[in-house]
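Engineer: Provide a 3D model corresponding to the input given below.
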Amino acid sequence: MKKAEIHTKYGVMKIDFFEKDAPGTVKNFIDLASHGYYDGLTFHRVIPNFVVQGGCPNGIGNGGPGYTIKCELDGENQYHDRGVLSMAHAGRNTGGSQFFICHNRDNTKHLDRNHTVFGKVVEGLDIIDQIKQGDKMDKVVIID
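Structural biologist: As a prediction, the model looks like this:
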């Protein structure tokens, strides 16, 4: 099972992917990360007690990789709990590179089966709470 590390100035968040539930989304994230796409990008949207969002090449939430991917909403792990990675989009099947990490379950229930959950932070959960708008992802590393 492939895993990832998101390196920040606060430390490393270790990610387990939900390949069974969101194979296309996981593949897309791995492909982008393997080519250095996320390295140096900012967390352009931080809403306390909700999410931290990154993956926009423009740094303001309006960009992507130049293509879109389909939502994968039918898997077992489509619940937005603390630490969950999920695809951001501007409407069904419009995701690309932007993703968010959930702060908690209380304020994210409405996202279930509307945004594709594709992984979860399994180490470094405290880092989510430290990230501020404009902080960078130093690098995203894929672990085989």
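Engineer: C-alpha only now, for contacts and for neighbours.
Structural biologist: Noted.
Engineer: what about D144, neighbour count?
Structural biologist: By other CA atoms under 10 Å, the residues close to D144 number 7.
Engineer: what about the residue nearest to it when sequence neighbours are not counted, distance to G124?
Structural biologist: Once flanking residues are discounted, D144 sits nearest to K2: 4.8 Å by CA to CA, 6 or more residues apart in numbering. Plainly put, K2 is 17 Å away from G124 if you go by CA to CA, to the nearest Å.
Engineer: Can you list the residue ranges for strands in the protein?
Structural biologist: Here the chain has its strands, by DSSP state E, at 3-8, 11-17, 43-47, 51-54, 84-87, 99-102, 117-123, 139-143.
Engineer: How far does the first one sit from its chain's centre?
Structural biologist: Its chain's C-alpha centre and that of strand 3-8 lie 11 Å apart, by CA atoms, centre = their mean, to the nearest Å.
Engineer: and if you look at the fifth one?
Structural biologist: Here strand 84-87 shows a centroid-to-chain-centroid distance of 4 Å under the convention CA atoms, centre = their mean.
Engineer: which residue packs closest to R82, ignoring adjacent ones?
Structural biologist: Leaving aside its sequence neighbours, R82 sits nearest to N104 (CA to CA, 6+ apart; 4.1 Å).
Engineer: can you check K120 too?
Structural biologist: V84 (4.2 Å).
Engineer: neighbours around the one you found, how many?
Structural biologist: So V84, with other CA under 10 Å, has 26 neighbours.
Engineer: which residues touch it?
Structural biologist: Neighbouring residues of V84 by CA atoms under 8 Å, 6 or more residues apart in numbering: 101-102, 117-121.
Engineer: what about 7 Å?
Structural biologist: Taking CA atoms under 7 Å, 6 or more residues apart in numbering, we find V84 in contact with 101-102, 117, 119-121.
Engineer: which among those gets closest to D31?
Structural biologist: Distance to D31, by CA to CA, is smallest for G119 among the contacts of V84, at 14.9 Å.
Engineer: Could you also give me the structure for this next sequence, so I can compare it with the first?
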Amino acid sequence: MARIKPQALLQQSKKKKAPSKISATTFMFCGLIVVLALFFLYSTYTHRSIRSSIQRSNTDSELELQDDHGLMDLRKSDIPGYAIFTTSKGPITVELFKDSSPEIVDKFIELCQKEHFKGMHFLRVIKHYVIQAGNTDNLGNTEDWTVKGKHHGQLHASLKHEAFMVGTSKGKRDDKGFDLFITTAPIPDLSEKLVVFGRVVKGEDVVQEIEEVDTDEHYQPKSQIGIIGVTLKQKV
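Structural biologist: I've put the predicted structure just below:
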């Protein structure tokens, strides 16, 4: 058997232990894979962050919108929608026009809370025209109302200014000057005299009973008819 020389064994051992060389192409390919992986992870993270931010923003906007609507609905629902006048002839229920006449309704409610209308009398009754409750110092021109009442039958009716509408006179409406008018027939020229802020929904028969009382030459009832009190309600 032939003996192997030590130099030959040493060369064979070096060949086995020597690491294989990595080509430049393989190195670049691996580097590209790493870069793509990092880019993918970054894109995924960014996309999720943006989507979460948008969702939070939309949620906050919806909550804010709901809160705003909720406050508006709450404020609106806090305002009474009806007023019940207890009179010596019976109750009259009035629906308040909170949307079309908000300032007048607010003033009316304020005066109700101050019991402004408690004990107020109906001081003028013009048949087939209007009945008025108020102060003796705020009767206005009786002759003017009398002429309008006499000529009312010759005027054309307006659906907007129908019977059983509730209003107050135009102009100054302080604590003393806020009077009440209830129409008993359609009045086409109503807007010239009154600011309408409600309508009678119950108690039309009571209004008609007041309308039929005996009056003097100044259209003032011969017997007193008064408002005992006013009750404000959300619904009836």
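Engineer: coming back round to it: give the equivalent position in structure 2 for the residue nearest to K120 of structure 1.
Structural biologist: Matched by TM-score structural alignment, V84 of structure 1 corresponds to M165 in structure 2.
Engineer: That match and E64 of structure 2, how far apart?
Structural biologist: Remark: distance between M165 of structure 2 and E64 of structure 2 (CA to CA) = 39 Å.
Engineer: Also K107 of structure 2?
Structural biologist: The gap separating K107 of structure 2 from E64 of structure 2 is 31 Å, by CA to CA.
Engineer: Over to S13 of structure 2?
Structural biologist: According to CA to CA, S13 of structure 2 stands 79 Å off from E64 of structure 2.
Engineer: sorry, back to before: tell me which of the strands of structure 1 is the most buried.
Structural biologist: strand 84-87 (a mean of 26; mean count of other CA atoms under 10 Å).
Engineer: ok, longest helix in structure 1?
Structural biologist: helix 23-34 (DSSP state H).
Engineer: cool, structure 2 as well?
Structural biologist: Under DSSP H, structure 2 gives helix 24-78 as its longest helix.
Engineer: got the angle for it vs strand 227-233?
Structural biologist: Per axes from the mean of the first three to the mean of the last three CA atoms, to 10 degrees, the angle that helix 24-78 of structure 2 makes with strand 227-233 is 170 degrees.
Engineer: Now do the contacts for Q113 of structure 2.
Structural biologist: Going by CA under 7 Å, 6+ apart, Q113 of structure 2 touches no other residue.
Engineer: now it: how far from H121 of structure 2?
Structural biologist: Q113 of structure 2 is 18 Å from H121 of structure 2, by CA to CA.
Engineer: these two touch, right, the residue nearest to D144 of structure 1 and D31?
Structural biologist: No: at 11.9 Å, K2 of structure 1 does not count as touching D31 under the criterion of CA atoms under 7 Å.
Engineer: hmm, back to that, same drill for K107 and E64 of structure 2, tell me which one is more crowded.
Structural biologist: Neighbour count, other CA under 10 Å: between K107 of structure 2 and E64, K107 has more, with 15 against 12.
Engineer: So what does that one match up with in structure 1?
Structural biologist: In structure 1, K107 of structure 2 lands on N28 (TM-score structural alignment).
Engineer: swap in H47 of structure 2?
Structural biologist: Taking TM-score structural alignment, H47 of structure 2 has no aligned residue in structure 1.
Engineer: ok, H47 of structure 2 - how many residues close by?
Structural biologist: Counted with other CA under 10 Å, H47 of structure 2 comes out at 12.
Engineer: which residues touch it?
Structural biologist: So H47 of structure 2 contacts nothing (CA under 7 Å, 6+ apart).
Engineer: Apply 10 Å and report the result again.
Structural biologist: Contact analysis of H47 of structure 2 by CA atoms under 10 Å, 6 or more residues apart in numbering lists 41, 53.
Engineer: Repeat that for V195 of structure 2.
Structural biologist: Going by CA under 10 Å, 6+ apart, V195 of structure 2 touches 101, 104, 166-171, 181.
Engineer: one more time with 7 Å, if that's ok
Structural biologist: V195 of structure 2 makes contact with 167-170, according to CA under 7 Å, 6+ apart.
Engineer: Show me the subset of those residues that structure 1 keeps too.
Structural biologist: Counting by both residues aligned by TM-score structural alignment, their matches' CA atoms under 7 Å, structure 1 reproduces these contacts from the contacts of V195 of structure 2: 167-168.
Engineer: any idea how far the spatially most central residue of structure 1 is from K27 of structure 1?
Structural biologist: Closest to where the C-alpha atoms of structure 1 average out (CA atoms, centre = their mean) is F99, at 3.4 Å. Counting by CA to CA, the gap from F99 of structure 1 to K27 of structure 1 is 14 Å.
Engineer: Next, find the distance separating G119 of structure 2 from I227 of structure 2.
Structural biologist: Taking CA to CA, one finds G119 of structure 2 at 5 Å from I227 of structure 2.
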